[in-house]
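1. Sequence first, then the predicted structure, then my questions.
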Amino acid sequence: MDYTPVTPFRRTIDAAILKHQAATQEDLPPTGANKWEVLRELAAARDAFGLSDRDLTVLQALVSFHQATILGGNDSELIVHPSNKAICERLNGMPCSTMRRHLSNLVQTGFVVRRDSPNGKRYARRYGDEKVAFGFDLSPLALRFQEVCEAAEAVRAAEERYKRLRATVSLMRRDLAGLAEYGSSLRPDLGLWDQFSDLAVLAARDLRRKLEMADLKQIEKALGAALDQARDLLGDGNTENMSTNDAISEQHHQNSNKDLYDFEPRLEKARDPSNALERANAGVRVDRREDEGDPPQEPENQLMPNIPLGLVLASCQEFKSYAEQPVRHWHDLVRVADIVRPMMGISPSAWDEAKRYMGPEEASVVVVAMLERFGDIRSPGGYLRSLSTKAAIGEFSCGPMIMALMRRDAA
């Protein structure tokens, strides 16, 4: 056609439409663009161009009227001319008024250009070898394909950064909750643990919503500061001798030392009346003092367990079926442990050694905690001896064992 109109039929025109009309005068890319790939990339970057999913649905219907898969290249005829009724049929019966509203947005954003006929109808005519068509020009899809791809890649990169930051915040929240729980068992005198726990709960509540990037960064900053403070408190000299290895990996500890403790029942049978075996174990120094005439010295009494009795009762349930009456005091728990101990295969000598180095109350906590995971411990007597050895040098606390049981129940 000799002349290409720039104004729509019986519609107002503005600067945006003139700009998009002028852009269509450029030459189409020689390689063209796959129309389905254009739609896929535009769907990823639709927010950057002010398009909605319904706008893209209407655009997809328009693109389907173009028979070729490649837009541009050797094909310069990119004007489709379906009627409103035909478009709505391909939109599964979308109301015509709704379709026209989304079509207007496509024109305003420049992805579709109107080529209206003198009477506003859409049609195509042939004059010899020349074809003249009036309708919707799809050439902007080919001309702006590179722009759409760059915008889609930027959106995907931003989404990836958001996912990574959200995962980081979730892990930091979990670590802070665990450190607060562990720290409150070791240092109950500090009120910061409750603040850390509250911060973790609030972060978990915020993560249920769709947060903005700036909000996530603020939460990450607050959690990072709290984690640094919690690690400093747990890493000072007051807690350096408290270990959690026995609480977290009982089964691994037992398997790695099974050659030492698998013969616990044989040691019990081989015990002679002269206490030779006890002299070979931890009591050798006491026996030497007795032989030398010095007054016997008992090991220093251990402190009471560093956790409240109520927490032990809440975490350990198996021993209650062996208790004749409800456990209300530490001496009640010691009496139950005396009953349960032989059923678990723990020898009297191992039990006495545990009470000597841990104290009766903490030794009872260890026994009822072991009962909770009795199926995972290969030799309970040998395992108890290993914990007694750690207690003798001040490297054991029953608190982490109870905390591990609480985490297991909460999982």
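-> In hand now; what should we look at? Quick caveat, the model's predicted, so the values are computed rather than measured.
2. alpha carbons only for contacts and neighbour counts from here, please
-> OK.
3. Pull out the buried residues from the helix or strand hosting Leu267.
-> Using DSSP states H and E, Leu267 falls within helix 264-269. For helix 264-269, a neighbour-count test (16 or more other Cα atoms under 10 Å) marks Glu264 as buried.
4. Below is an additional structure, to be compared with the one above:
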Amino acid sequence: MQTHFVATPFGRRAMSLGMIASQAAARDIPAGTRANKWEVFRHIREARDLIGATDRGLAILNALLSFHPEPELAGDGELVVWPSNEQLMARANGMPATTLRRHLAILVDCGLIIRRDSPNGKRFARKGRDGEIQQAYGFDLSPVLARAAEFGALAESVQAEKKALRVARERLTLLRRDIVKMIDTAIEEKVPGNWGRVLLTYQEIISRLPRNAGRLVAEDVATDLHGLWTELREVLESFAKTQISVANESHSGRHIQNSKPDSNLESIDSEKKKSAAAVDPTTNNVHVLPERELPLTIVLDACPTIGWLAKGGEPIRSWRELLAAAGIARSTLGVSPSAWEEARTAMGDKQAAITIAGIYQRSEQISSAGGYLRSLTDKAREGKYSALPMIMALLRARLDDARKPDGGGGEGASPKNEVPQSSSRPLEISEALKRSFGKPKGSA
């Protein structure tokens, strides 16, 4: 039976109010209190961040508990263990002495153990004639028993927090997947809407999400994403109902599904512009023939400067390569990604690429390429825009330069016109097209 509880640590170690509180809690343990030491240790390990313990400190606490002979800690039993530093280092997987002392101090500060130092700082136990321990000096495990219920509650709260974080991350993953696929579906099915701006809104919300987001941040971002998800779902459902009703009213319509992902760049659109319906089919004025699809060669003849931006310096041979070069030209012109996405949504990839090529060809004459592209995008939404007049005007300018004595390539010619893919071959157009350029303005 212990005759005296030592309250102050040995040597230069300072006393603290936390130590006094731990000793008071250990002194008030009811006699019949019991707890499985390994179960309590598991709770401490799960709640170590809330308690303030370290992984090395837990390794030392595990070693100290192993020196207690019984599987349970009892309020009426002996709770002081007195291993030497060598024994502790051996059971703590060879931990260095300096590390051992530092983390023992952390365990004391966390209120997990109490130092019961002898007058000379040694750890030992004094036994009576009957072998019963009368006085022990070492480390008191009473706080582990006294705070067993507290550690259990902390462990439950940690588990609940982990579960809530896991649920929030799962919700984030599902919302992100749904939103991205709904936007892709809307663009592919040509659902009316400013999908470029919607995509920017989604990216702005996601940018608030750090790499290792906590539960509160994850739930906040998930709430904003859910609002966007709700709006997208309502738009798509409304559009789907409209399409179904139109399909039910028309018994002669056919649904054609194209499985080629690049068909929007390589194929010719079957639908004609509304403005072309009122054009007189008997006229041979090319400026009023939007029904005719612009060949890629005509676009490249009218806009030779875009050839400098082709990948690897190779000639542009497909609409996909023109679209890639237009993306680079967009950045060079200072057109924002949002303006580019809006143009592609309103005009289609092919028309947007032709438009950027024309703007890049006339970049020296256009002060604000981004503003000019947005104005053309607004016209395209109203069905009042076609890239054909721009390309025809550029072709006329090139033909006028070709008729000059110096061929338009004088000493002050812009180096942009020296594009390999256009300068390596003459400008070839049909005779009807040449005669159209030669007609005075206003003639039919």
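-> Here it is on my side, so go on. Model, not experiment: these values are computed from the prediction.
5. Quick TM-score on the pair, please.
-> Comparison of the two superposed chains (TM-score structural alignment, normalised by the length of the first structure) gives a TM-score of 0.57, and 261 aligned residues with a Cα RMSD of 3.0 Å.
6. What are the contacting residues of the strand ranked longest in the first structure?
-> Longest strand of the first structure, by residue count under DSSP state E: strand 130-137. Residues outside strand 130-137 of the first structure that contact it (Cα atoms under 8 Å, 6 or more residues apart in numbering) are 1, 78-82, 112-117, 121-126.
7. continuing past it, what's the next helix or strand?
-> Counting by DSSP H and E, what follows strand 130-137 of the first structure is helix 139-143.
8. Over which residues of the second structure does the helix or strand following that following helix lie when aligned?
-> Later in the chain than helix 139-143 of the first structure, the nearest helix or strand by DSSP H and E is helix 145-186. Under TM-score structural alignment, helix 145-186 of the first structure corresponds to residues 148-189 of the second structure.
9. Figure out how far that stretch is from the centre of its chain.
-> 15 Å (Cα atoms, centre = their mean, to the nearest Å).
10. Report the contact partners of Ala35 of the second structure.
-> 72-74, 145, 148.
11. and the residue of the first structure positioned farthest from its centre, how far is that from Pro5 of the first structure?
-> Most distant residue from the mean C-alpha position of the first structure: Gly128, 66.9 Å away (Cα atoms, centre = their mean). Distance of Gly128 of the first structure to Pro5 of the first structure, given as Cα to Cα, to the nearest Å: 22 Å.
12. still on that earlier bit, so which of the contacts of strand 130-137 of the first structure belong to strands?
-> 79-80, 113-115, 123-126.
13. any chance of those residues in CSV, plus distance to Arg101 of the first structure and neighbour count?
-> Output for these, formatted as CSV (distance: Cα to Cα, whole Å; neighbours: other Cα atoms under 10 Å):
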residue, distance to Arg101 of the first structure, neighbour count
Ile79, 20, 25
Val80, 18, 22
Val113, 15, 25
Arg114, 14, 22
Arg115, 18, 24
Tyr123, 22, 16
Ala124, 24, 14
Arg125, 28, 10
Arg126, 31, 9
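14. From those residues, pick the one nearest Ala61 of the first structure.
-> The closest of those to Ala61 of the first structure turns out to be Val80 (Cα to Cα; 10.8 Å).
15. gap between the closest one and Asn301 of the first structure?
-> 93 Å.
16. What of Tyr182 of the first structure?
-> 25 Å.
17. now the helices: where do they sit in the stretch 1-150 of the first structure?
-> Along the stretch 1-150 of the first structure, counting by DSSP state H, counting those that start in this stretch, helices occupy 15-23, 35-44, 53-64, 84-90, 96-109, 139-143, 145-186.
18. To His329 of the first structure, which of these lies closest?
-> Per Cα to Cα, nearest to His329 of the first structure of those: helix 145-186, 19.4 Å.
19. what about the closest one, how far off from the second structure?
-> After superposition onto the second structure, helix 145-186 of the first structure sits on average 0.9 Å from its aligned residues (mean Cα distance after the TM-score superposition for the first structure).
20. Next, the angle from that helix to helix 35-44.
-> In terms of direction (axes from the mean of the first three to the mean of the last three Cα atoms, to 10 degrees), helix 145-186 of the first structure departs from helix 35-44 by 40 degrees.
21. and after helix 145-186 of the first structure, which helix or strand comes next?
-> helix 192-206.
22. name the helices or strands packed onto that next one?
-> helix 145-186, helix 213-234 (3 or more Cα pairs under 8 Å, 6 or more residues apart in numbering; DSSP states H and E).
23. which of the ones you listed sits most buried?
-> Highest mean neighbour count of those: helix 145-186, a mean of 17 (counted as mean count of other Cα atoms under 10 Å).
24. Mind giving me the packing neighbours of that helix?
-> helix 35-44, helix 192-206, helix 213-234, helix 399-410.
25. Of all these, which one is nearest Tyr162 of the first structure?
-> The nearest among those, by Cα to Cα, is helix 213-234 at 6.5 Å.
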